[in-house]
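1. Requesting a structural model of the entry that follows:
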Amino acid sequence: MTTSRRDWPLLTGLIALSALPTLGGALRVAALSGGAEVTPANERFFAAPVPVLLHIAAAVTFSLLGAFQFAPGFRHRHRAWHRRAGRALVVCGLVVAATGWWMNATYPLPPGDGPLLMVLRYLFAAGMFVAVAGGFVAVRRRRLPQHRAWMMRGYAIAQGAGTQGVLLSTWALVVGPTTELSRALLMGAAWTLNLLVAEWLIRRRRPGPVAAARPATLATTG
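-> Okay, here's the model as predicted:
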């Protein structure tokens, strides 16, 4: 499969944003499978590994495979692949959101997390589930602009982990260790920032009334 040169900046950026959470997920799987030392920060994963393993597998697939879905040149040249991959991504996206809720509801809060972050995780996991489900319903109804918009919102929330890594690392370098409140606010800001960028892109691509009417005019006069 070939990729347009114009697609590479977008793909590189999205894959780079996925790199930190992907590495973190790989280390988590290695720790769970390799019998790493149990600490207060990871004991909840050893006590119930199923939701975190499902979450990691689905999130890595969703973020890396999903990057190619938003590359216009690649998508236009590989429409059949886009449809097949899209079905897998809907499943992965719903699993990411559902397991996010599952872990939030059943795992005890680790050191440094608090009730505010728990509420934010519930809200954004629910938002992702709604977005991915909305994208699936829209494509089934052949409403492709709405499908693309909903999937962009779901992908933006999923990529929150990458943006959180950037913000938390920058905060640690500039300010120092986070508090319970600052950690929650930074993580919430990462999800919000991603959604704002997604909404800007959605509205930038949306055709105006004249542009939207033009194809119909040409069709009737041709």
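
2. going forward, measure contacts and count neighbours with C-alpha atoms only.
-> Noted.

3. Go ahead and flag the most central residue of the chain.
-> Ala158 (1.6 Å; C-alpha atoms, centre = their mean).

4. Pretty sure it sits against Met128.
-> Yes: in this structure, Ala158 is within contact of Met128 by C-alpha atoms under 8 Å, at 7.3 Å.

5. Need the overlap of contacts for these two.
-> Taking C-alpha atoms under 8 Å, 6 or more residues apart in numbering as the contact rule, Ala158 and Met128 both touch Gly93.

6. What number of residues are in the vicinity of Leu32?
-> Applying other C-alpha atoms under 10 Å, we find 17 residues neighbouring Leu32.

7. host element of it?
-> Assessed by DSSP states H and E, Leu32 sits inside helix 8-34.

8. Could you list every helix and strand in contact with that helix?
-> Other elements packing on helix 8-34 under the criterion 3 or more C-alpha pairs under 8 Å, 6 or more residues apart in numbering; DSSP states H and E are helix 49-69, helix 160-174.

9. which stretch among the ones you listed comes nearest Leu144?
-> helix 49-69 (13.2 Å; C-alpha to C-alpha).

10. which of the residues in the closest one are buried?
-> Neighbour counts over helix 49-69 (16 or more other C-alpha atoms under 10 Å) mark 51-69 as buried.

11. Can you name the element that comes right after the strand or helix carrying Tyr122?
-> Using DSSP H and E, Tyr122 sits in helix 115-140. Once the chain leaves helix 115-140, the next helix or strand it forms, by DSSP H and E, is helix 144-158.

12. Any idea how far the helix or strand where Leu218 lies is from the middle of the chain?
-> Using DSSP H and E, Leu218 sits within helix 209-221. Averaging C-alpha positions (C-alpha atoms, centre = their mean, to the nearest Å) puts helix 209-221 35 Å from its chain's average.

13. Another for comparison:
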Amino acid sequence: MTRALASWALTALMLLIVLAALEFVEHAGRLGWAGLNGEAAWSRFNSQIAAANIGIYAHMLTGAVITVLAPLQLIPVIRRRLPALHRWSGRVLVVLALVTGLGGLSYIALQGTIGGAHMSVAFAIYGLLVLLCAVQTIRHARARHWLDHRDWALRLFLLAIGSWLYRVHYAIWEPLTGRAGMDFSFTGWFDQVNLWAFYLPYLALLELALMRQGRGLFGRARA
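-> Next comes the predicted model:
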């Protein structure tokens, strides 16, 4: 595949992801905004703890934005022809990713998740990885370690679309199996598997691809 063709293919894939995620983005963004404005009393996410509500609804709102923004950051023509836009939107993405991660973690710490301890642990690790990748992405950009910046940006991209992927797995599995392994309390065997399957396998595949390039887990050793 030529470089130009690969660029167009990547652009098409990123735009397809954005289009496919729009329904989720609209729902999460609308609920997050309503919750922050005190207009989501009907939501099952509501807590008696005000700080937990702020955390989860900020998580939803900023999470919706990064679901769209992360794929757009990877479009080659934007990086090449609009570098200032790429840099500033990257800074916005990192800040929103930090809010997303911290918001979700605060809710888990203060309220816990509907699926119990297993869900809380899986989602907490996911949130910590979001924070790690956001910090590392901007740190390597500022240090002009461009290959490391790219690798961490790819990890952040996979995590940024993770909440959407979590729901995609259900959207595929439910009609195929008639809700096999699913429970309304999110404690069925499929629910338990999906707590990890929406991010760990994708990250593992990325690391394998990076290792084939002689990189992989966390880039070059530096003096």
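
14. What's the match for Thr137 of the second structure in the first structure?
-> Under the alignment (TM-score structural alignment), Thr137 of the second structure pairs with Gly135 in the first structure.

15. what residue of the second structure matches up with the residue nearest to the centre of the first structure?
-> Ala158 of the first structure maps onto Ala160 in the second structure, by TM-score structural alignment.

16. do the same with Arg84 of the first structure
-> Checking with TM-score structural alignment, Arg84 of the first structure has Trp88 as its match.

17. coming back round to it: got a markdown table for the helices and strands packed on helix 8-34 of the first structure, with distance to Pro21 of the first structure too?
-> Formatted as a markdown table, those follow (distance: least, C-alpha to C-alpha, whole Å):
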| stretch | distance to Pro21 of the first structure |
| --- | --- |
| helix 49-69 | 8 |
| helix 160-174 | 6 |
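
18. between those helices, which gets nearest to Gln146 of the first structure?
-> The nearest among those, by C-alpha to C-alpha, is helix 49-69 at 14.9 Å.

19. outside of the closest one, which residues touch it?
-> Contacts of helix 49-69 of the first structure (C-alpha under 8 Å, 6+ apart): 11, 14-15, 18, 21-22, 25, 29, 32, 45, 74-75, 82, 85-86, 89, 92-93, 95-96, 99-100, 102-103, 155, 158-159.

20. one step back: now for the helices and strands packed on helix 8-34 of the first structure, which one comes closest to Trp150 of the first structure?
-> helix 49-69 (13.0 Å).

21. For the closest one, grab the matching residue range in the second structure.
-> With TM-score structural alignment as the criterion, helix 49-69 of the first structure aligns to 53-73.

22. what's the mean deviation for the matching stretch versus the first structure?
-> Compared with the first structure after fitting, stretch 53-73 of the second structure has a mean deviation of 1.8 Å; criterion: mean C-alpha distance after the TM-score superposition for the first structure.

23. on that earlier part again, any idea how far the match of Ala158 of the first structure is from Leu5 of the second structure?
-> Going from Ala160 of the second structure to Leu5 of the second structure by C-alpha to C-alpha, to the nearest Å gives 26 Å.

24. now do Glu174 of the second structure
-> Taking C-alpha to C-alpha, one finds Glu174 of the second structure at 36 Å from Leu5 of the second structure.

25. Ile114 of the second structure in helix, strand or coil?
-> Classification of Ile114 of the second structure using DSSP: H, G, I helix; E, B strand; the rest coil returns coil.

26. That one: neighbouring residues, count only.
-> There are 15 residues near Ile114 of the second structure, going by other C-alpha under 10 Å.

27. Check Ala211 of the first structure too.
-> When neighbours are counted by other C-alpha under 10 Å, Ala211 of the first structure comes out with 10.

28. Repeat that for Gly214 of the second structure.
-> When neighbours are counted by other C-alpha under 10 Å, Gly214 of the second structure registers 11.

29. Locate it within the secondary structure: which element?
-> Counting by DSSP H and E, Gly214 of the second structure is found in no helix or strand.

30. re the thing from before, tell me which residues in the helix holding Leu32 of the first structure are buried?
-> Applying 16+ other C-alpha under 10 Å to helix 8-34 of the first structure flags 10-11, 14-15, 17-22, 25-26, 28-29, 31-32 as buried.

31. Good, wrapping up.
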